[in-house]
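>>> Could you look at this predicted model? Sequence included:
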Amino acid sequence: MAYWLFKTEPDTFSIDTLRTQKVACWEGVRNYQARNMLRDEVKEGDWVLIYHSSCKNIGVAGIAKVVKAAYPDHFAFDIESDYYDAKSSVENPRWFMVDIEFVRKTERVIPLSVLKAMPELENFALVKRGNRLSVMPVSEEEWQAILTKEHLPARQ
């Protein structure tokens, strides 16, 4: 079992969307490094922090579990999809997705500012300058440290 952080823009897909759908495919990843992690490393049973980005309340918003390991992202084959890729085919897919299941929302959104201030996360990719990956690994220690922050008041 491993731990991950998946970034999403809540105007497109949020923890509340996942809560309503219960299970959803995590499609549309179009970065090769993130794709490689989804395809090669993310496994059924892994835990996921859902992270809201590009919004008013940026931060960790909930928890999900991977319920289906990587398979071809069929939206890449659909010319009507925003995720269409003419170079991807059923025979030779370039992009992959996983299915995740809603576990719970965090008690509050755990802001990036709080995460950046945590010494336990000094090596965490999310808090490093310039990191834009939509899928990133989280160590067990980082996971536990992050979840201890959901019960604290927003101002520290």
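Thanks, I have it.
>>> switch to C-alpha atoms for all contacts and neighbour counts from now on
Fine.
>>> Show me what the top strand by length along the chain is packed against.
The single longest strand within the chain, with elements called by DSSP state E, is strand 96-111. In this structure, strand 96-111 packs against helix 15-21, strand 23-26, helix 32-40, strand 59-72, with contacts taken as 3 or more C-alpha pairs under 8 Å, 6 or more residues apart in numbering; DSSP states H and E.
>>> Would you verify that residue 48 is located in a helix?
No - counting by DSSP: H, G, I helix; E, B strand; the rest coil, residue 48 falls outside a helix, being strand.
>>> let's bring in a second one:
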Amino acid sequence: MAYWLVKSEPDECGIDDFARAPDEPIAWDGVRNYQARNFLAEMDEGDRVFMYHSSCKLIGIAGVIRVVRAAYPDPTQFDEQSPYFDAKSSPEKPRWKAVDMVFERKFDDVIPLQRLKEESALADLPLVKKGARLSVMPVTESQWNHILSMVGS
């Protein structure tokens, strides 16, 4: 099992969307950054993922979701009506990936970015480094456990 963090604006897709139907998978699609895509391609069934809310009132880690379907071709890349359509991609040679995830847990309080930055155990977490803009990034097991300890788990 691997650990990850995904970032999204909660009005687009947030922890509450997953919590509304906890057993219904939500496709994590529309990622159009090559490095983030490569991380998606590494995700596997059972991997656990922190949901990070960005561009909102309460920015930070809001909860945990879990991968239930490993990386597959992102269907939005083929949909001409989608904002994520990619004319250079084809079903024979897809360029982009998606994974399906389900709800695991919502934290009582969002763990703010500033608090994460103050933790020396998280100094190497890509999220806290300057210029970290990726929407998908790896988390080490020790970072994962440290973050969970911050919410009393």
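Now that the structure is in, tell me what you want to look at. Bear in mind that the values here come from a model prediction, so they are computed numbers and not experimental data.
>>> quick one on the thing from earlier: what mean distance separates the longest strand of the first structure from the matching residues in the second structure?
Compared with the second structure after fitting, strand 96-111 of the first structure has a mean deviation of 0.6 Å; criterion: mean C-alpha distance after the TM-score superposition for the first structure.
>>> chain center to that strand: distance?
8 Å (C-alpha atoms, centre = their mean, to the nearest Å).
>>> same thing with stretch 73-85 of the second structure?
With C-alpha atoms, centre = their mean, you get 19 Å for stretch 73-85 of the second structure.
>>> tell me which residues in it are buried?
The neighbour-count check on stretch 73-85 of the second structure (16 or more other C-alpha atoms under 10 Å) flags 73, 74, 75, 76, 77, 78, 84, 85 as buried.
>>> returning to what we had before: so which of the helices and strands packed on strand 96-111 of the first structure gets nearest residue 143 of the first structure?
Nearest to residue 143 of the first structure, of all these, is strand 59-72, at 10.7 Å by C-alpha to C-alpha.
>>> and stretch 82-99 of the first structure, which residues are buried?
Within stretch 82-99 of the first structure, the residues that count as buried by 16+ other C-alpha under 10 Å are 83, 84, 85, 88, 89, 93, 94, 95, 96, 97, 98, 99.
>>> what do you get for stretch 12-28 of the second structure?
14, 15, 16, 18, 19, 22, 25, 26, 27, 28.
>>> what's in contact with that stretch?
Identification of contacts with stretch 12-28 of the second structure by C-alpha atoms under 8 Å, 6 or more residues apart in numbering yields 8, 10, 51, 53, 62-65, 68, 98-106.
>>> what stretch of the second structure does stretch 49-69 of the first structure fall on?
Mapping stretch 49-69 of the first structure onto the second structure (TM-score structural alignment) gives residues 50-70.
>>> circling back: with distance to residue 125 of the second structure as extra columns, can I get the buried residues of stretch 12-28 of the second structure in CSV?
Compiled in CSV, those are given as follows (distance: C-alpha to C-alpha, whole Å):
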residue, distance to residue 125 of the second structure
14, 21
15, 21
16, 25
18, 24
19, 26
22, 28
25, 27
26, 26
27, 25
28, 21
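>>> circling back: just the ones of the buried residues of stretch 73-85 of the second structure in helices?
Filtering these for membership in helices, criterion DSSP state H, returns an empty set.
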